[in-house]
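S.K.: sequence unknown, structure follows:
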């Protein structure tokens, strides 16, 4: 793994600067201690990163679980009781891995996964615009677009217009300019610009700007617009930030409900992120999903034991890792080491980083996930890809991550049913001879009860005095519902003077007396 350190070290620095504000923001949105988000980030990087089979996936606290955590802390009577649910959730994830449940992620359509990536990219952009201009009343707050309070995406975007802070906006624009210049121009000029990453330069410039303008009334940045990492005074105060589960509450049935909810949601989110991350990976590595569930379960057990939030693989950090050139799992592990070193050694320096600079980094990440060209590409692929994609994006942006994925998956299933309805048979009207229409109907390889409506419609529409050739030579599965339809049609065919020629692998049968008896006698292999 150390052979790729020249790629992984710069990528880990970028992931560190992306993960730091996300760990804090998700903890704040979850109603949990800020330090709990950092614990989850550290465990997700070092422990899960070491155990996972993913080379470029990065784990940590996830926004998709924030609403569940916020509600559970209140329901279970405190954070220490909630930690019991986190530990039990990790145990259940281990069980999922042992039972080889990791295959579930492969049953989600590509259009839904791309929609998930795009929706997350749009949310990242929308949530970072207020930070970029110095208006962050709710920090990373509520992820819902429409809301009744003043802490959601829509109200923050409106509020930003009237609360732009010149200092934050200026250094945000400078940081964004540095990132674009680095990405589009400088990295192609010399290798030094590939080793020293643009986000690191933008953060350093942000710290210098804050230091130089701290006494200026107009250009200074308020402390509320800076990173806020807990600053321990000594070893005792540092270890005092850890919380431990109250296992006396393990008999509470609500804890088991929350534990199963965490395990299910975290596993599903992880598996979808694994699928999405593998699609983004330029080397097209395939992550072993059952091993990933085992790694995530171990991480959640440890995180819960020392006071951390639940962990999943996170697409924001993973995509930042890929876009920054990460090659092996060392980038995830090193980013976790950077998190723990930074909160111990340089918390005061970290607290000089303007949030607007970190917002600029995340704006670039969000744009790369939700490029306008992707919308055009999905539209060009046709409605079967476009509709599930757009429904997933809209659901994630306007409702919630899991609702969006569920809606997209539901629409994808409907599309499959529609295409199955349409593709159950082929109908060829060949000619008119001897006063009869000659029509050939060829059944598909698999014909199920989904196809009843389409086949019944075609058979009922056949005119009188028709010669129907029914070809089932390619059919390997024919549902009993379809056989019953054919049986009923054989009776009606006599009244309409329709002659039936049944063509199968066993030969040709003219006007079969019973379709049920005929298909009972067919070889099972056919």
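M.R.: Structure's in. What do you need? It should be emphasised that the depicted structure is a prediction, and the values quoted were computed from it without experimental measurement.

S.K.: C-alpha only now, for contacts and for neighbours.
M.R.: Fine.

S.K.: ok, residue 57 to residue 44 distance?
M.R.: Applying C-alpha to C-alpha, to the nearest Å, the value for residue 57 to residue 44 is 10 Å.

S.K.: got another, please set it beside the one above:
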């Protein structure tokens, strides 16, 4: 560490903090938890995970992608305390996966399934946040609206969320990016600041109207005892509930996938030498989630949005991430009054924008253009997650991709070409009993009085069941006037 790195790490840490603050608050609020829980999670990710992580640039904290899992898990388990116990187990599982060097297996998960998982998370996030952006009463959801039930809205909330979405869109345009004075300010922070102005200024000018605008609620801490009193503790009796272990496995798998996916994406922005160990990162995330579950936080992952901001802001060392974590802690302890001016509609706008980026229409168009082998597993993953839940949806996506891969592999394993009365049968790869249906279909296309040449140089192994099919065809070939050349099996 030297003066040059300090000059670049301190501003980078400040920028990452400005991006992370509204996201931490919004993710906690979207999860149905006090906003302080989001700040606590950001502090653990920024200080603890960073200490153990091998990456200089990856920023960890609460992830919007896990909001739907958290809300669903709390419905299943009944209490946040039970979820904390499941999160601790998930942390232990992640650490053990790192010890067993399971990080390298991320390459086995198809890109279509990972993108489908992220798109499904984006859709769920949008569905969840639309009522908040409209200022619906607590407990209302889109299902109530669709079925024709009572669904009240708030005009101030609609205006604030609409302005917030416009700001987030405008901040992503070249107009803002080309203006240095504006480009350093993160769009989410600007949207939240405008929402704060609406509550502070509008509250004085139109108190009756603004009073209906829901805001976050952070407690004020005047002592260490007040701080610890706000922390939720795990329910140690939850070990008796079998559902806890299913939630823990889901959290461990999805958090690990999102972390390692973020690491892969980060490599394209800023490479590190030597290459980072995914297993060390898994262990660091496991420690973070274990501690987060113990202290009363949310699930932690490495987040590509904050990590990319850290890189683009010019970070050189881990110090920038540590600074961002310290600033989150200070903000939560000493500036709760200021943060309480943030309207929920502003945070909903930030999360709606995040959900849109995860499930952008462009993503669906790209997969449709790439053919059935890409878009069918992609849509199967999304549909499975929306209908059956995260873990089952990922399993459905994987199964669909495997079936398509097997089908394509079988279709390309053998080729039959014709030149007048000569047929060339090429074996492109090793053949197993599963290729028998395809082989029998090709052999059935060969008419009487033909010449068949087999090219099997690429097949180092031919299963005995395949040889049996070839032998049966060969023995009947003479009766049909078929001449065999280079036949792979001996005939009587």
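M.R.: On my side now, so go ahead. Source: prediction; values computed, not measured.

S.K.: Could I get the full set of helices for the stretch 51-200 of the first structure?
M.R.: 66-75, 79-98, 110-132, 153-162, 166-184, 192-195, 198-213 (DSSP state H, counting those that start in this stretch).

S.K.: could you redo those as a markdown table and give each row distance to residue 471 of the first structure and mean neighbour count?
M.R.: A markdown table is the format used below for the helices of the stretch 51-200 of the first structure (distance: least, C-alpha to C-alpha, whole Å; neighbours: other C-alpha atoms under 10 Å):
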| stretch | distance to residue 471 of the first structure | mean neighbour count |
| --- | --- | --- |
| helix 66-75 | 55 | 18 |
| helix 79-98 | 45 | 25 |
| helix 110-132 | 34 | 26 |
| helix 153-162 | 58 | 17 |
| helix 166-184 | 59 | 20 |
| helix 192-195 | 63 | 14 |
| helix 198-213 | 64 | 20 |
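
S.K.: what about those helices, which gets the closest to residue 473 of the first structure?
M.R.: Of all the helices of the stretch 51-200 of the first structure, the one in closest proximity to residue 473 of the first structure, counting by C-alpha to C-alpha, is helix 110-132 (32.4 Å).

S.K.: tell me what the closest one is packed against?
M.R.: Identification of packing neighbours for helix 110-132 of the first structure by 3 or more C-alpha pairs under 8 Å, 6 or more residues apart in numbering; DSSP states H and E yields helix 153-162, helix 166-184, helix 253-280, helix 355-369, helix 383-398, helix 401-422.

S.K.: and those, which is most packed in?
M.R.: Most buried of those by mean neighbour count (mean count of other C-alpha atoms under 10 Å) is helix 355-369; its value is a mean of 25.

S.K.: That one corresponds to what range in the second structure?
M.R.: On the basis of TM-score structural alignment, helix 355-369 of the first structure is assigned to residues 344-358 in the second structure.

S.K.: how distant is the matching stretch from the center of its chain?
M.R.: 16 Å (C-alpha atoms, centre = their mean, to the nearest Å).

S.K.: mean per-residue distance, it to the first structure?
M.R.: Its aligned residues in the first structure lie a mean 2.1 Å from stretch 344-358 of the second structure after superposition (mean C-alpha distance after the TM-score superposition for the first structure).

S.K.: repeat for stretch 392-405 of the second structure
M.R.: Mean deviation of stretch 392-405 of the second structure relative to the first structure after superposition (mean C-alpha distance after the TM-score superposition for the first structure): 1.6 Å.
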